[in-house]
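*Asks:* build me a model:
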Amino acid sequence: MRIVFAGTPAFAVPCLRAAAGRGEVVGVYTQPDRPAGRGRQLAPSPVKVEALARQLPVFQPENFKSQAAREQLRALEPDLMVVVAYGLILPQSVLDIPAQGCWNVHASLLPRWRGAAPIQRAIEAGDTESGVCLMQMEKGLDTGPVLLSLSTPVSGDDTGGSLHDRLSGLGAEVLSDGLKLLRAGMRPVPQPQPAEGVTYAHKLDKAEARLDWSRPASELANKIRAFNPWPVAEAELAGERLRIHAACALEGTTDKPPGSVVSASRDGIDVACGEGLLRLTTVQRDGGRALPVADYLNARPALAGR
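*Replies:* Just a heads-up that it's a prediction; the model follows:
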């Protein structure tokens, strides 16, 4: 086969490796280099770094609106285009170019969590299961029929980071399975997505990271897990702004208003919420690094005495 791969972030790299394992990838599409780091120097995407290391041709159009960009893709004569977190919605004129169409690896069990941030939204919602789908792409946003899927449980210890890494590996597995079937002439059978159960995973906004102590502790604990490692939850606590990297919900009640410190010890800082208590276990001060609460309290003895 002649495969064109389109992807951008680290999540897509294992899928690129799976697609390129037999020398079938004839071109790699990725987003243009973007400013990154303190110096805001142009930096290549993780997919571009991997593609160059494999000596694969790399293409970085802003989009496919121009005839030239579409003809460049057509000239590669792709049998299949594999798209993983590319960052562009492909028009029908592009989807029609590969002989076998376009496949997408999506980090959810569709139709739940269509859209940009399925991993974080699953944790934020308290889902106990997630997974990946290999989908035949169509013009709609993640609406195409599912070819194959793999699931994984979501534990109370999972963060956005840990689930991201696990689903990235599962994505490579489900893509490998689909490619094996296609090579053998047994194309996976498309299964239309059910009309019921559709949810949308809207893009993360840094403004969402601010915790509202009037919300239930269980809800805040899920958000903290979901937003680790980005954008990281933050809140005002005892007169100081903290970024909160880890916490857990506790049962119990208090007569103190939401946002009040109920107790503080080496085990954690317990904060009153709209329902229950939230125990903070890893926090970060402005300009500092993430610390266990025991170390943070060494710098705030007055708080530790509560």
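
*Asks:* switch to C-alpha atoms for all contacts and neighbour counts from now on
*Replies:* Will do.

*Asks:* straight-line length of stretch 200-210, end to end?
*Replies:* Start-to-end span of stretch 200-210 (CA to CA, to the nearest Å) is 21 Å.

*Asks:* who touches it?
*Replies:* Outside stretch 200-210, the residues that touch it by CA atoms under 8 Å, 6 or more residues apart in numbering are 112-118, 121, 227, 231-235.

*Asks:* mind doing that once more with 7 Å?
*Replies:* 113-118, 121, 231-235 (CA atoms under 7 Å, 6 or more residues apart in numbering).

*Asks:* buried set for that stretch?
*Replies:* Within stretch 200-210, the residues that count as buried by 16 or more other CA atoms under 10 Å are 200-201, 204, 209-210.

*Asks:* among the residues you listed, which lie within helices?
*Replies:* With helices taken from DSSP state H, there is no overlap with the buried residues of stretch 200-210.

*Asks:* picking up where we left off before, and the two most separated of the contacts of stretch 200-210?
*Replies:* 114 and 235 (29.0 Å; CA to CA).

*Asks:* sorry, back to before: can you flag which of the contacts of stretch 200-210 belong to helices?
*Replies:* Per DSSP H, the contacts of stretch 200-210 map to helices at 118, 121.

*Asks:* could the buried residues of stretch 200-210 be laid out in TSV, adding distance to residue 183?
*Replies:* Listed next are these as TSV, based on distance: CA to CA, whole Å:
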residue	distance to residue 183
200	33
201	33
204	38
209	45
210	49
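
*Asks:* may I see the buried residues of the lengthiest strand in the chain?
*Replies:* When the chain is parsed with DSSP state E, its longest strand is strand 240-250. Buried positions in strand 240-250, judged by neighbour count with 16+ other CA under 10 Å: 242-250.

*Asks:* and if you look at stretch 27-46?
*Replies:* 27-32, 44-46.

*Asks:* one more, please, to line up against the first structure:
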Amino acid sequence: MRVGFAGTPEFAQVALARLHGAGHELPLVLTQPDRPAGRGMKLQASPVKQFALAHGIPVAQPRSLRLDGKYPDEAQAGRQALEAAALDVLVVAAYGLILPQWVLDLPRLGCLNIHASLLPRWRGAAPIHRAIEAGDFHTGITIMQMDAGLDTGDMLLVERIDIAPDDTTATLHDRLAALGGHLIVQALEAAAHGSLQRTPQPAEGVTYAHKVEKAEAAIDWRLPAEAIARRVRAFDPFPGASFECAGETLKLWQAQARPGPAGTPGTVLAAGPGEWLVACGQGALALQVVQRPGGKRQPVAALLQARPVAVGSVLAPAAD
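*Replies:* Below is the predicted model:
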């Protein structure tokens, strides 16, 4: 089949590589414009663009596909590129732009989305983060026939995987990306034989995975320790959970909830070799891996040896 692809980050790049490896003709890739990144803030191509260029696949990077939007010239150029590609199908994975109706209608088989949740749970921008944060035991990949709604289209293929107790967004992302690449190849094979079945999403169980904001990184010690521990895993690698200690903003990358004595949330209950225990709204949080500004991730024992923390001291109060 002639398969167009729209995607931007590593999650999408994995799927693009699987489609390329499966032998599909890829006449066009859409991806977000290059963005400043790194210490020098130099323009950097997305993982999808890097893969496409390395394999001789044409790339278009319109800032919008809305013909009546802010960038009509770029949208029109994008339309011309899509029309010239004469696509059978457009595969979409974490693209970052809303597709207007004309795009959804253009390919012969429409647009198929690789979504990292068990729809209708966790529609929206951050399904991996929110599944971990909520304490879900399972998640998965849904291959969806796109419509004009936000992740509301019919389901085509669904596969579930377990969320491990120590999974972070980084580790779960990698497993889901691999699964997404596997399932989209399956979906296109079924579509080629006319055997792809559409199932409407159930009306019950809809949740929305809102975009993760940097402001969410600040640890609120008034929350239960279990909830904070889940957030630490959900916000790894971005934006990272953080707290204030002795005038420094530290990032917390690994922690475990423990039963703990009552105490003012944020109070340091223990700070000995290998143990940094902090009172929470319910229970206590054992801090295990932290990072100082400009430094690397390190076990708490190393940090406490370099800069001891007093038992009974209270970490910066949670923001209201």
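
*Asks:* tm score of chain vs chain?
*Replies:* Superposed pair, TM-score by TM-score structural alignment, normalised by the length of structure 1: 0.96. Supporting alignment: 304 aligned residues with a CA RMSD of 1.5 Å.

*Asks:* picking up where we left off before, got the contact list for the longest strand of structure 1?
*Replies:* 217-218, 221, 224-225, 228, 232-236, 276-286.

*Asks:* what range in structure 2 matches the helix or strand just after it?
*Replies:* Using DSSP states H and E, the helix or strand that follows strand 240-250 of structure 1 in sequence is strand 261-265. Alignment of strand 261-265 of structure 1 against structure 2: residues 268-272, by TM-score structural alignment.

*Asks:* next: stretch 191-206 of structure 1.
*Replies:* Counting by TM-score structural alignment, stretch 191-206 of structure 1 pairs with residues 199-214 of structure 2.

*Asks:* same deal with stretch 139-154 of structure 1?
*Replies:* Going by TM-score structural alignment: stretch 139-154 of structure 1 matches residues 148-163.

*Asks:* ok, and for the matching stretch, which residues are buried?
*Replies:* 151-158, 161, 163.

*Asks:* in helices, which of these fall?
*Replies:* Using DSSP H, none of the buried residues of stretch 148-163 of structure 2 sit in helices.

*Asks:* turn those residues into JSON lines, including distance to residue 310 of structure 2.
*Replies:* Output for the buried residues of stretch 148-163 of structure 2, formatted as JSON lines (distance: CA to CA, whole Å):
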{"residue": "151", "distance to residue 310 of structure 2": "49"}
{"residue": "152", "distance to residue 310 of structure 2": "52"}
{"residue": "153", "distance to residue 310 of structure 2": "54"}
{"residue": "154", "distance to residue 310 of structure 2": "56"}
{"residue": "155", "distance to residue 310 of structure 2": "54"}
{"residue": "156", "distance to residue 310 of structure 2": "56"}
{"residue": "157", "distance to residue 310 of structure 2": "54"}
{"residue": "158", "distance to residue 310 of structure 2": "51"}
{"residue": "161", "distance to residue 310 of structure 2": "43"}
{"residue": "163", "distance to residue 310 of structure 2": "36"}
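
*Asks:* between those residues, which sits nearest residue 142 of structure 2?
*Replies:* residue 158 (4.6 Å).

*Asks:* could you find the closest non-adjacent residue to that closest one?
*Replies:* residue 142 (4.6 Å; CA to CA, 6 or more residues apart in numbering).

*Asks:* the one you found reaches residue 121, doesn't it?
*Replies:* No - Residue 142 of structure 2 is not in contact with residue 121 according to CA atoms under 7 Å; the separation is 10.5 Å.

*Asks:* distance of the residue nearest the centre of structure 1 from residue 198 of structure 1?
*Replies:* Central residue of structure 1 (CA atoms, centre = their mean): residue 119, 4.6 Å from the mean position. Note on residue 119 of structure 1: its distance to residue 198 of structure 1, by CA to CA, is 15 Å.

*Asks:* the longest helix along structure 1 vs structure 2, average offset?
*Replies:* For structure 1, the longest helix by residue count, based on DSSP H, is helix 160-183. With mean CA distance after the TM-score superposition for structure 1, helix 160-183 of structure 1 departs from structure 2 by a mean of 0.9 Å once superposed.

*Asks:* that helix packs against which elements?
*Replies:* Identification of packing neighbours for helix 160-183 of structure 1 by 3 or more CA pairs under 7 Å, 6 or more residues apart in numbering; DSSP states H and E yields helix 13-20, helix 118-124, strand 129-136, strand 146-153.

*Asks:* whereabouts in structure 2 does the shortest one align?
*Replies:* Matched against structure 2 by TM-score structural alignment, helix 118-124 of structure 1 falls on residues 127-133.

*Asks:* element containing residue 220 of structure 1, please.
*Replies:* Per DSSP H and E: helix 217-226 holds residue 220 of structure 1.

*Asks:* other residues contacting the match of helix 118-124 of structure 1?
*Replies:* Contact with stretch 127-133 of structure 2 is made by 116-117, 169, 173, 209, 230-231, 234-235, as judged by CA under 7 Å, 6+ apart.

*Asks:* average offset of the match of strand 261-265 of structure 1 relative to structure 1?
*Replies:* Comparing stretch 268-272 of structure 2 with its match in structure 1 after superposition yields a mean distance of 1.1 Å (mean CA distance after the TM-score superposition for structure 1).

*Asks:* outside of that stretch, which residues touch it?
*Replies:* With CA under 7 Å, 6+ apart, stretch 268-272 of structure 2 has contacts from 276-279, 309-314.

*Asks:* ok, 10 Å please
*Replies:* Under the contact criterion CA atoms under 10 Å, 6 or more residues apart in numbering, stretch 268-272 of structure 2 has outside partners 260-263, 275-280, 284-287, 300-301, 304-305, 308-315.
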